[in-house]
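A.B. asks: here is a sequence together with a model predicted from it:
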Amino acid sequence: MAAKSFDMIVIGAGPGGYVAAIRGAQLGLSVAVVEREHLGGICLNWGCIPTKALLRSAEVFHLMHRAKEFGLMAEGLGYDLDAVVARSRAVAKQLSGGIGHLLKKNKVTVLMGEATLPRPGVVAVKTGAGTEEITAKNIILATGARARVLPGLEADGDLVWTYKHALTPKRMPKKLLVIGSGAIGIEFASFFNTLGADTTVVEVMDRVLPVEDAEISAFAKKQFVKQGMKILEKTTVVKLDRSPGKVVAHLQDAKGTVTADFDTVISAVGIVGNVEGLGLEALGVKIDRTHVVVDEFCRTGVPGLYAIGDIAGAPWLAHKASHEGVMVAELIAGKHAHPIKPGTIAGCTYCTPQVASVGLTEEKAKAAGYTVKVGRFPFIGNGKAIALGEPEGMVKTVFDAKTGELLGAHMVGAEVTELIQGYVIGRTLETTEEDLMHTVFPHPTLSEMMHEAVLDAYGRALHM
């Protein structure tokens, strides 16, 4: 029997893969998707979405404790961890099912199984029933990434957890160590700390949330400490001694090594690309530190083979993967595709307080040779923030002093993950300070701080 042929095959149905498939189908291509585990990938099933559901529960619990401030009464406060997790899983299941419906609606062929590329233009799909070969002139790798494992810090699901164990905890940690203070680490630290775990965060770099602007990191750290977290920077976990119900962590900083006891450890020390077992090396695909090397259009250098999302390297963000998926599908369909500008991709962290940013930090802008104008505006100067009972936070803008170009924007505080998009649009449209100053922001909203932070960069802030 001849192998089924498609215009485009996508390997992986995460936020990059399923979006690429849908866009390809919209453009009239015949499309197949191969997925080995879950439609929606890590993001929908074990990442972005279920973590937000957990964090929402923690946020509501935190607000319940503040009821008195708002003239409300709430007594006998508590939580059911199993019910919190069950809600998170139900949210993930609902969305994963939705992806199946979207692919079906767009007439995308879905094959559940393990993919390999035995020859150029051929994908072998291994299922319980055997192996089937399908062919296409264009193949998109969207296999994503998994948690990095450091020797000696391997997860066991009992004392040492990965993000997967942390999403479905069998118990509530009493004394928690989180290794790594990037988005994943700090979100789990925030969740468990809010529910009452005695939480310590260890970061090897000189500050928490190390990819963020230094001022924003410092502000966020102050809030985390206020909430009872212990933050250890420039510190490495060199060893974990495990015994029933207890982990002794050996923590090393510039002064030497100390030990501390914990009942739970979450390892969040980065990710590695899922590049193994696909047959990429034999095809001549270049791999650098577990990531496929691609050009600005996600081309691997092997004709007809593309790589998108986490497997294609930083930034490791679902929205970047989706956008790349659309771009590649349009390229394959012969449309005029625009490469993604990394400087217009926002990063969001959903801890309390939230952190969001786009473009260059002040430090990076100066290092790139810009003379900068920097504006700041605090939440305490905003009427809506005070009315919400959320006066802790700031918005920071970085402009090119010569041209007025918005180089970067950085925020920490309530709902900033929703606000950042205003600056993202500004960056995409190559906005100057003048455009932003002439924009009328609605009152009373948190977004007014975005206006004020621009005004402040030019000595024109009105409310401070």
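C.D. replies: Thanks, I have it.
A.B. asks: for the rest of this, base every contact and every neighbour count on C-alpha atoms.
C.D. replies: Noted.
A.B. asks: and the residue nearest to residue 81 when sequence neighbours are not counted, how far from residue 158?
C.D. replies: Across the structure, with C-alpha to C-alpha, 6 or more residues apart in numbering as the measure, the residue nearest residue 81 apart from its sequence neighbours is residue 172 (7.3 Å). Residue 172 sits at a distance of 12 Å from residue 158 (criterion: C-alpha to C-alpha, to the nearest Å).
A.B. asks: ditto for residue 390
C.D. replies: As for residue 390, its distance to residue 158 is 37 Å (criterion: C-alpha to C-alpha).
A.B. asks: could you do residue 54 as well?
C.D. replies: Note on residue 54: its distance to residue 158, by C-alpha to C-alpha, is 20 Å.
A.B. asks: so if I had to pick from the two, which one is more boxed in?
C.D. replies: Here residue 54 and residue 158 are compared on neighbour count by other C-alpha atoms under 10 Å; more neighbours surround residue 54, at 22 against 16.
A.B. asks: please give me every residue in contact with the more buried one.
C.D. replies: 84, 85, 88, 167, 191 (C-alpha atoms under 8 Å, 6 or more residues apart in numbering).
A.B. asks: which other helices and strands contact the helix or strand hosting the second one?
C.D. replies: Assigned by DSSP states H and E, residue 85 belongs to helix 81-105. In this structure, helix 81-105 makes packing contacts with helix 17-26, helix 41-46, helix 48-65, judged by 3 or more C-alpha pairs under 8 Å, 6 or more residues apart in numbering; DSSP states H and E.
A.B. asks: now the last one: how far from the chain's centre is it?
C.D. replies: This points to helix 48-65. Chain-centre distance of helix 48-65: 17 Å, with C-alpha atoms, centre = their mean, to the nearest Å.
A.B. asks: okay, the angle between that helix and helix 81-105?
C.D. replies: Using axes from the mean of the first three to the mean of the last three C-alpha atoms, to 10 degrees, the inter-axis angle of helix 48-65 relative to helix 81-105 is 140 degrees.
A.B. asks: distance between the longest strand anywhere in the chain and the chain's centre?
C.D. replies: The strand spanning the most residues in the chain, taking DSSP state E as the definition, is strand 130-141. Centroid separation between strand 130-141 and its chain, computed with C-alpha atoms, centre = their mean, is 29 Å.
A.B. asks: any idea which helix or strand comes after that strand?
C.D. replies: Beyond strand 130-141 on the C-terminal side, the first helix or strand identified by DSSP H and E is strand 145-147.
A.B. asks: let's bring in a second model and compare:
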Amino acid sequence: MDTPIYDVIVIGSGPGGYVAAIRGAQLGLKCAVVERKHIGGICLNWGCIPTKALLRSAEVYHLASRAKEFGLTVEGLGYDPSALVQRSRSVSAQLNAGVGFLLKKNKVDVIWGEAEISCAPTPGEPGKILVRESTAAHPQEPQSSAPKGVLSPGTYHARHIVVATGARARVLPGLEPDRERVWSYIEAMSPPAFPKSLIVVGSGAIGIEFASLYRTLGADVTVIELLPQILPAEDAEIALFARKQFEKAGIKILTGARRSSISKEADGVRAMVTIGDGMEELAAERLISAVGVVGNTEGLGLERLGVALENGTIATRGAGRTNVHGIYAIGDVAGPPMLAHKAEHEGVACVEEIAGHAAHALDKQRIPACTYSHPQIASVGLTEAEARTNGTEVLVGRFPYIGNGKAIAAGETNGIVKTIFDAGTGRLIGAHMCGAEVTELIQGFVIAMECGATQSDLARTVFPHPTLSETMLESSLAATGRALHI
């Protein structure tokens, strides 16, 4: 063979892929990643990271607009759209370079191109991967040039192949992005100018984050959601609380709404929306389609090899194993929840099992979800409705930010923490939050669930004062009627 036999080749260098390769290298495996577009994947380059950079700019702008409340004077407040975008791109570029450095540091080879699995590994023979020149398969995503020091397209061999190709934006008929009037997340993150009016189709985390961003920067924003609840995956009470905050901020929200037609015009977009028995016409300069994502399973040779697919993603069991020997899948392409932190943990579990370590199962009920809007939303575990549907008798605690000293001092009193405990065992089975910094606070509840903490455990825990984290203690106390500050 012209090329070395790798222990592991990972297809895709997103959060799951590059972490899997690095962990494999730490365990003494010879590893490589194949990447066709961006080191660090969509999350780092056109997803999680740049959106958070933009949302941080919007947060600072929002705080500056409230300067008088804090006894401060700010004159001539404004923003430079190109500078906002440039900052977010710089943040991504810095992290992109950082991932490249980590791969090099850990002696992980990078192969630049598009991979197809020609032959699956067998117990006696390595599998074969054909890597071709990269092409712009999805033109809405800008193509990166190959970094220095990467390996060229060709045929490569590996004893284990991990598919970590991620996902892309779902495209619905009539909502195809055109880069001008109808945007995907790519255009929404790098607009030449910020629109004065905007329609967002979809109210999941992506849609709500863009709605919050553009509304904070002054746009008239309307969100269209087919289901009766925004943030459909969240606890209904928290979603309703968040909706009231968004509407108070000026976002128009239409739920139970079905788009009947979308027409592009010289000055923008016009949408006809059916709500119940009525119909409403909406007009805006731009429309963002945020209707979810689909796994990148095409072109990999999976169907020819007999790799089982399930609901458009790769079916897995255990630590990423597929039904075909030697082929594994992790991250978004392996199914929901499609979150970067889930992908990273799946990548670690997968290569640790390949290296002969005991597999550790990933409990998806303990994977937190975060939405970085204003206010933020964060959750882990069962919603109240899910718990009751399961027949679980529950204790529910709630505590509002208005009862927290740090929240009052910070001027962030619009928030709530909700905790759900199994009444029989006392164990924490769900936590749901909306308010300032809840995306940072949720990890406390995640750790508690991972350790099997009970309501009594949390009630006995000393939380520092004054902090927003005290709302977590008070919510836990409230589950048994013992809240102290309300």
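C.D. replies: That came through, no problem. This one's a predicted model, so the numbers in the text were calculated from it and none came from an experiment.
A.B. asks: tell me the contacts of the residue most central in space within the first structure?
C.D. replies: Centroid-nearest residue in the first structure: residue 317, 4.8 Å away (criterion: C-alpha atoms, centre = their mean). If you count contacts by C-alpha under 8 Å, 6+ apart, residue 317 of the first structure has them with 309, 310, 347.
A.B. asks: and residue 190 of the second structure, by the same measure?
C.D. replies: In this structure, residue 190 of the second structure makes contact with residue 85, judged by C-alpha under 8 Å, 6+ apart.
A.B. asks: that one -> the first structure?
C.D. replies: Following TM-score structural alignment, the counterpart assigned to residue 190 of the second structure within the first structure is residue 168.
A.B. asks: picking up where we left off before, what's the offset of the helix holding residue 85 of the first structure from the middle of its chain?
C.D. replies: 18 Å.
A.B. asks: ok, stretch 201-221 of the first structure next?
C.D. replies: For stretch 201-221 of the first structure - counting by C-alpha atoms, centre = their mean - the centre lies 16 Å from the chain centre.
A.B. asks: where does it end up in the second structure?
C.D. replies: Stretch 201-221 of the first structure maps onto residues 223-243 of the second structure, going by TM-score structural alignment.
A.B. asks: could you check which residue of the second structure pairs with residue 282 of the first structure?
C.D. replies: With TM-score structural alignment as the criterion, residue 282 of the first structure lines up with residue 304 in the second structure.
A.B. asks: so residue 252 of the first structure makes contact with residue 237?
C.D. replies: Yes: the pair formed by residue 252 of the first structure and residue 237 meets the contact definition of C-alpha atoms under 8 Å, at 6.4 Å.
A.B. asks: ranges for the helices of the stretch 301-450 of the second structure?
C.D. replies: Using DSSP state H, counting those that start in this stretch, the helices assigned to the stretch 301-450 of the second structure run over residues 302-305, 340-354, 384-389, 405-410, 438-450.
A.B. asks: for the ones you listed, give me TSV that also has mean neighbour count.
C.D. replies: Listed next are the helices of the stretch 301-450 of the second structure as TSV, based on neighbours: other C-alpha atoms under 10 Å:
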stretch	mean neighbour count
helix 302-305	14
helix 340-354	23
helix 384-389	15
helix 405-410	16
helix 438-450	18
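A.B. asks: quick check: which of the helices and strands packed on helix 81-105 of the first structure is nearest to residue 419 of the first structure?
C.D. replies: Using C-alpha to C-alpha as the criterion, the shortest distance between residue 419 of the first structure and those is 16.8 Å, found for helix 48-65.
A.B. asks: mean offset of the closest one relative to the second structure (after superposition)
C.D. replies: With mean C-alpha distance after the TM-score superposition for the first structure, helix 48-65 of the first structure departs from the second structure by a mean of 0.4 Å once superposed.
A.B. asks: got the angle for that helix vs helix 318-332?
C.D. replies: Angle between the axes of helix 48-65 of the first structure and helix 318-332 is 150 degrees (criterion: the same axes, to 10 degrees).
A.B. asks: got the buried residues for helix 48-65 of the first structure?
C.D. replies: Of the residues in helix 48-65 of the first structure, those with enough neighbours to count as buried (16 or more other C-alpha atoms under 10 Å) are 48-59, 61, 64.
A.B. asks: go on, stretch 235-242 of the second structure?
C.D. replies: Buried residues in stretch 235-242 of the second structure, counted by 16+ other C-alpha under 10 Å: 235, 236, 237, 238, 239, 241, 242.
A.B. asks: just confirm the last one is within a helix.
C.D. replies: Okay, so that is residue 242 of the second structure. Yes: assigned with DSSP: H, G, I helix; E, B strand; the rest coil, residue 242 of the second structure falls within a helix.
A.B. asks: thought residue 434 was touching it, still the case?
C.D. replies: Yes: using C-alpha under 8 Å, residue 242 of the second structure makes contact with residue 434 at a distance of 6.6 Å.
A.B. asks: quick check: neighbours shared by those two?
C.D. replies: By C-alpha under 8 Å, 6+ apart, residue 242 of the second structure and residue 434 have these common neighbours: 375, 377.
A.B. asks: now do the same for the closest residue in space to residue 65 of the second structure that isn't next to it in sequence: helix, strand or coil?
C.D. replies: If you skip the residues right next to it in sequence, residue 65 of the second structure has residue 77 as its closest partner in space, 7.3 Å away by C-alpha to C-alpha, 6+ apart. On the three-state scheme (three-state DSSP), residue 77 of the second structure is labelled coil.
A.B. asks: could you do residue 252 of the first structure as well?
C.D. replies: Secondary structure state of residue 252 of the first structure, per three-state DSSP, is strand.
A.B. asks: run a quick neighbour tally on it.
C.D. replies: The burial count assigned to residue 252 of the first structure is 18, neighbours taken as other C-alpha under 10 Å.
A.B. asks: what lines up with it in the second structure?
C.D. replies: Residue correspondence to the second structure (TM-score structural alignment): residue 252 of the first structure is matched to residue 274.
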